[in-house]
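Asks: what would the 3D arrangement of this be:
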Amino acid sequence: MLSEKMDVELNRQINAEMFSSYLYLSMSGWLESKGLTGFAIWMRAQAKEETFHAEKIYTYVHERGGRVILEAIDKPESEWDSPLHIFREALKHEEMISGMINDLVDLAIKEKDHASNNFLQWFIAEQVEEEANVGNVVDRLALIGDDSAGLFALDMEMAKRTFTEEEA
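Replies: From the prediction side, this is the model:
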């Protein structure tokens, strides 16, 4: 059984994951409008992954006898200066999400909630991967700079990303 505090905080995380999905859809829309279809595809896959994360927590809350109460999702940004700006913002966002997951683990440890601690370890590993993936794109975009041929090549590579639950 989840404590009331853990239930509240897991619900807060569901909202944060849904906002992440919404943010990445917004980023995808901006990228698409700039003709960067590959980057847009990458961001749409990322949005799907964030929805999967929210649903994973949703299921866990119910399995542990908690109650999911969905709140409004904040409006995401919709304007950026460049793909590099978008991916730097995405990296900052992923670092914030990592902090939230770490806080959940701290709460689970404090409450001696071993089941939640175990459940959350998957998210700890996932956030390491998320930050590394986005950070890699930031580094590559920074290297490319204003080279349109480099941007085109990276855009083509980014289009290959797909999302499946088995990979998440």
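Asks: contacts, neighbours, all on C-alpha from now
Replies: OK.
Asks: quick check: closest non-adjacent residue to residue 163.
Replies: Of all residues not flanking residue 163 in the chain, residue 45 sits nearest, at 5.2 Å (CA to CA, 6 or more residues apart in numbering).
Asks: may I see the buried residues of the strand or helix carrying the one you found?
Replies: Assessed by DSSP states H and E, residue 45 sits inside helix 37-63. Counting neighbours by 16 or more other CA atoms under 10 Å, one finds that the buried residues in helix 37-63 are 37-54, 57-58, 60-61.
Asks: which parts of this protein are helices?
Replies: 4-33, 37-63, 83-110, 114-144, 148-158 (DSSP state H).
Asks: could you count how many residues lie near the residue nearest to residue 11 when sequence neighbours are not counted?
Replies: Closest residue to residue 11 apart from its sequence neighbours, by CA to CA, 6+ apart: residue 68 at 6.0 Å. Using other CA atoms under 10 Å as the criterion, residue 68 is surrounded by 18 other residues.
Asks: same check, this time on residue 33
Replies: As a burial measure, the neighbour count of residue 33 was computed by other CA under 10 Å and equals 11.
Asks: just checking, what packs against the helix holding residue 45?
Replies: helix 4-33, helix 148-158 (3 or more CA pairs under 8 Å, 6 or more residues apart in numbering; DSSP states H and E).
Asks: for residue 2, give me its contacts.
Replies: Listed by CA atoms under 8 Å, 6 or more residues apart in numbering, the contact partners of residue 2 are 61, 64-66, 113.
Asks: could you also give me the structure for this second sequence? I'd like to compare it with the first:
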Amino acid sequence: MLHKEVARLLNEQINKELYSAYLYLEISNYYQEKNLAGFQNWYFVQAQEERDHAMLFMTYLQNNSESVTLDTIKAPNTSFSDLKDPLNAAMAHEQYVTKLINNIYDAAFQEKDYRTMQFLDWFIKEQGEEEKNADDLCKKYDLFGSDAKGLYLLDAELGARVYTAPSLVL
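Replies: Here you go, the predicted structure:
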């Protein structure tokens, strides 16, 4: 049985991950409206990943005989003034999610909940990748975004991203 505080934080993380999916769907829609199908695709795939992260947290709680409580997911409150704004918003959001995961890990550590810590190890590694990807996108946009040909090629590169289900074994 999980410690109550650890279970509460894990349960909250389900909704945070679902919010992340909503945010990335909003960014995907923004780029669709700007006729950047590659950017749209990249964030659509990102939304799928975040949804899967929520499912992993849910399954972990269920596998540990904990109840899952789904809460309201607020619509993202965003307005973007240029093509770079969503990239910056995604970077800031990934840094926020990293802090959330670290807080859960810290709570598990305080309770000597090694099983949950091991489960969270995958998410800690994943967040490192998520932050690097977000940072790389910002940097690539800074390099190529002001040049129409460069933006076209970057959009084509992002359009090649395909969804891959997470490989975490529960």
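Asks: on that earlier part again, contacting residues for the residue nearest to residue 11 of structure 1?
Replies: For residue 68 of structure 1, counting by CA under 8 Å, 6+ apart, the contacting residues are 7, 11, 58, 61-62.
Asks: thought the residue nearest to residue 163 of structure 1 was touching residue 165?
Replies: No. Taking contact to mean CA atoms under 8 Å, the distance of 10.9 Å between residue 45 of structure 1 and residue 165 leaves them out of contact.
Asks: quick check: the most centrally placed residue in structure 2 vs residue 137 of structure 2, distance?
Replies: In structure 2, the centroid-proximal residue (CA atoms, centre = their mean) is residue 50; its distance is 4.7 Å. The gap separating residue 50 of structure 2 from residue 137 of structure 2 is 18 Å, by CA to CA, to the nearest Å.
Asks: ok, residue 6 of structure 2 next?
Replies: The gap separating residue 6 of structure 2 from residue 137 of structure 2 is 33 Å, by CA to CA.
Asks: try residue 89 of structure 2
Replies: Computed as CA to CA, the residue 89 of structure 2 to residue 137 of structure 2 distance reads 12 Å.
Asks: of those two, which one has the most company?
Replies: Taking other CA under 10 Å, residue 89 of structure 2 and residue 137 do not tie; residue 137 has more neighbours (20 against 16).
Asks: follow-up on the earlier one: okay if I get the contacts of residue 2 of structure 1 as a markdown table plus distance to residue 159 of structure 1?
Replies: Output for the contacts of residue 2 of structure 1, formatted as a markdown table (distance: CA to CA, whole Å):
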| residue | distance to residue 159 of structure 1 |
| --- | --- |
| 61 | 34 |
| 64 | 38 |
| 65 | 40 |
| 66 | 39 |
| 113 | 41 |
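Asks: which of those residues sits closest to residue 148 of structure 1?
Replies: Compare each of the contacts of residue 2 of structure 1 with residue 148 of structure 1 using CA to CA and the shortest gap goes to residue 61, at 46.6 Å.
Asks: what's near enough to touch that closest one?
Replies: Shown here is residue 61 of structure 1, whose contacts under the criterion CA under 8 Å, 6+ apart are 2, 7, 10, 67-68.
Asks: can you check residue 28 of structure 2 too?
Replies: Residues near residue 28 of structure 2 by CA under 8 Å, 6+ apart: 39-44.
Asks: what is the nearest of these to residue 96 of structure 2?
Replies: Proximity of the contacts of residue 28 of structure 2 to residue 96 of structure 2 was ranked by CA to CA; the top entry is residue 43 with 17.5 Å.
Asks: tally of neighbours for residue 128 of structure 2?
Replies: By other CA under 10 Å, 13 other residues sit near residue 128 of structure 2.
Asks: was I right about the residue nearest to the centre of structure 2 contacting residue 21?
Replies: Yes. With contact taken as CA under 8 Å, residue 50 of structure 2 and residue 21 are classed as touching, separated by 5.1 Å.
Asks: and residue 151 of structure 1, what's its match in structure 2?
Replies: Mapped onto structure 2 by TM-score structural alignment, residue 151 of structure 1 lines up with residue 151.
Asks: how about its match: what's its closest non-neighbour residue?
Replies: Residue 151 of structure 2 sits nearest to residue 145 (CA to CA, 6+ apart), 4.8 Å away.
Asks: neighbours around that neighbour, how many?
Replies: Neighbour count for residue 145 of structure 2, taken as other CA under 10 Å: 19.
Asks: likewise residue 125 of structure 1?
Replies: Neighbour tally, residue 125 of structure 1, other CA under 10 Å: 11.
Asks: now residue 164 of structure 2
Replies: Close neighbours of residue 164 of structure 2, defined as other CA under 10 Å, add up to 9.
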